[in-house]
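Asks: Here you go, sequence then predicted model.
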Amino acid sequence: MMLAESEILNASILIVDDQESNVILLEQTLREGGYTRVASTMNPQEVCALHRENAYDLILLDLQMPGMDGFQVMEGLKTNDADAYLPVLVVTAQPGHKMRALQAGARDFISKPFDLVEVRTRIRNMLEVRLLYKKLENYSKELEQKVQERTAELRESEARFRSLTELASDWYWEQDENGNFTKVSGPVLEMLGIRVGTLQEEGNDVRATGWNEAERELLQERIAARQPFLDFVFSRVNADGSRQQFRVSGEPMFNQASRFIGYRGIGVELTAKN
């Protein structure tokens, strides 16, 4: 992930210092460096409101100011829930304040009196980190939105698919890798003679209901081989002697790791109970 030079020079910067001479010097240094969006204030009590309104990419913050010092300003900036990254570069003439400022959330510091080469270097370095952080955050949001949109599309597609299969067949079904029914649409359980209690308590066991074993074995061979099947016909004889025939089509399902997770398909009853 790269940054264009124009992105860095177009970053929004706020200078906060109660000394007008310092403000003028920093503004001049930044403008000579090609930065185009530079603002300033000599009133530290305005900083939080200004940042909420403008979402600065960098705040050059003097620590020693009357009425409200830089540490208090940083505490106020932390209440901005929309920005988890505190874009503050502190300005201080007190070496003992540097560690405290970093612990308070500042990202870097500039020492007084100013070394203009150091000022330009630290400002640029911090802007690169800040803008990359924002770009990554925006990318994560875009990716999350795309995932949500794709999920909604898949759900809509699945709903359309099920609607079509319900129109084209008597029932839609899904089974897990162990052959247990996980989803059914239509009277599939009634057609197959499976009671709800049997489904829940005996794991969909339908072997003792009069199925044609030769047909069942052929179907099981295809399922064991993870093969799709089309218009497969199988039958069973009910306890009252009546015979039922069914035609099913199915396909194996796999997850993103290519692991088999079951089958899904459609079916119709060819002959109703007598």
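Replies: Cool, the structure landed.
Asks: Every contact and neighbour count from this point should use C-alpha atoms.
Replies: Noted.
Asks: Any idea how far the helix ranked longest in the chain is from the middle of the chain?
Replies: Scanning the chain for the helix with the most residues, using DSSP state H, yields helix 116-168. The chain centre lies 7 Å from the centre of helix 116-168; the measure is C-alpha atoms, centre = their mean, to the nearest Å.
Asks: Give the next helix or strand downstream of it.
Replies: Counting by DSSP states H and E, the element after helix 116-168 in chain order, helix or strand, is strand 171-175.
Asks: Measure how whichever helix or strand comes after that following strand sits relative to helix 116-168, angle-wise.
Replies: Sequence-wise, the next helix or strand downstream of strand 171-175 (DSSP H and E) is strand 181-185. Using axes from the mean of the first three to the mean of the last three C-alpha atoms, to 10 degrees, the inter-axis angle of strand 181-185 relative to helix 116-168 is 60 degrees.
Asks: So which residues make contact with strand 181-185?
Replies: Identification of contacts with strand 181-185 by C-alpha atoms under 8 Å, 6 or more residues apart in numbering yields Glu166, Trp171, Tyr172, Trp173, Glu174, Gln175, Asp176, Leu199, Asn204.
Asks: and here's the other structure:
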Amino acid sequence: MMLTTQDLLNARILIVDDQLTNVQLLEQLLSEAGYKNVTATLNPTEVCALHRQHQYDLILLDLQMPGMDGFEVMAGLRTNITDAYLPVIVLTAQPAHKLRALQAGAKDFISKPFDLLEVKTRISNMLEVRLLYKKLEDYSKILEEKVAERTAELRESEARFRSLTELASDWYWEQDEHGYFTKVSGPVLDMLGIRVDTLDGSANENTHEGWDAAERAQLHAAIEARQPFIDFAFSRTYPDGSQQHYRVSGEPMFDQSCRFIGYRGIGVECKQMVYSNASINNTASS
């Protein structure tokens, strides 16, 4: 975030002084230093409106002026601009006014009568700080816009993903690293009869009733090994002899540091057992 000499020389500067000779002296000094966008006013009541219109990078402000002094001008600027940074250097011949001016929001001061080297140095330093502040502010706005845009894209992508999983399955599910459901879309809990327990029923012995022990052990082994599984088929037999058949696919989830944080997947209820559980074995051997 570097500034060039041209950035400084193209800065917008406003001179405010009721003494024409002071204005002319400062205009000549700034012109000779190469500054290209310098304007001036002898009327302090115009400053707030001019700044709203032009958003000056620096205002050289005399403190002692008739009708409206520099302190009143700064008070008006603070209430009329959205920028929290007040880009003002005060011009004063009164040493006692310097501290009061800084407390009122001025960023620096230049003593009268003018020391030309001091004037050029303070203006250059002030502009450098001001322009860097603006660049940082602009960069922060760009970052905020990019974050908002990326967040919207992610939400749209998640919505599409949810829509597709709902079309392709009876439920979508996520489990934490301990195997407990953290997110469910669809009737999986009621269909499987496992409430808030794990997918393979390992958290609660009461959920084992009716489930095929060999299938449950195979699914549990895949989860323990952090393996993905595709169309794993399992079934449950109820006391009246009726059966329910399911297929479920899942994949392990990891955070940015590669720590296992759980599983996610989809599932469907089947009328017939169409798929075998060889997919888990094939995945493990590949």
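Replies: Here it is on my side, so go on. Bear in mind the structure is a predicted one, so any value in this text is a computation, not a measurement.
Asks: still on that earlier bit, export the contacts of strand 181-185 of structure 1 to a markdown table and append columns for neighbour count and distance to Ala225 of structure 1.
Replies: Converted to a markdown table, the contacts of strand 181-185 of structure 1 look like this (neighbours: other C-alpha atoms under 10 Å; distance: C-alpha to C-alpha, whole Å):
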| residue | neighbour count | distance to Ala225 of structure 1 |
| --- | --- | --- |
| Glu166 | 16 | 27 |
| Trp171 | 22 | 24 |
| Tyr172 | 24 | 22 |
| Trp173 | 20 | 19 |
| Glu174 | 20 | 17 |
| Gln175 | 19 | 15 |
| Asp176 | 16 | 15 |
| Leu199 | 16 | 25 |
| Asn204 | 20 | 21 |
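Asks: now those residues in JSON lines, with distance to Phe229 of structure 1?
Replies: Converted to JSON lines, the contacts of strand 181-185 of structure 1 look like this (distance: C-alpha to C-alpha, whole Å):
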{"residue": "Glu166", "distance to Phe229 of structure 1": "19"}
{"residue": "Trp171", "distance to Phe229 of structure 1": "16"}
{"residue": "Tyr172", "distance to Phe229 of structure 1": "15"}
{"residue": "Trp173", "distance to Phe229 of structure 1": "14"}
{"residue": "Glu174", "distance to Phe229 of structure 1": "14"}
{"residue": "Gln175", "distance to Phe229 of structure 1": "14"}
{"residue": "Asp176", "distance to Phe229 of structure 1": "17"}
{"residue": "Leu199", "distance to Phe229 of structure 1": "24"}
{"residue": "Asn204", "distance to Phe229 of structure 1": "21"}
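Asks: just the residues you listed now: which is nearest Thr92 of structure 1?
Replies: The closest of the contacts of strand 181-185 of structure 1 to Thr92 of structure 1 turns out to be Asp176 (C-alpha to C-alpha; 65.8 Å).
Asks: what about that closest one, distance to Val38 of structure 1?
Replies: For Asp176 of structure 1, the distance to Val38 of structure 1 equals 62 Å [C-alpha to C-alpha, to the nearest Å].
Asks: try Leu50 of structure 1
Replies: Distance of Leu50 of structure 1 to Val38 of structure 1, given as C-alpha to C-alpha: 13 Å.
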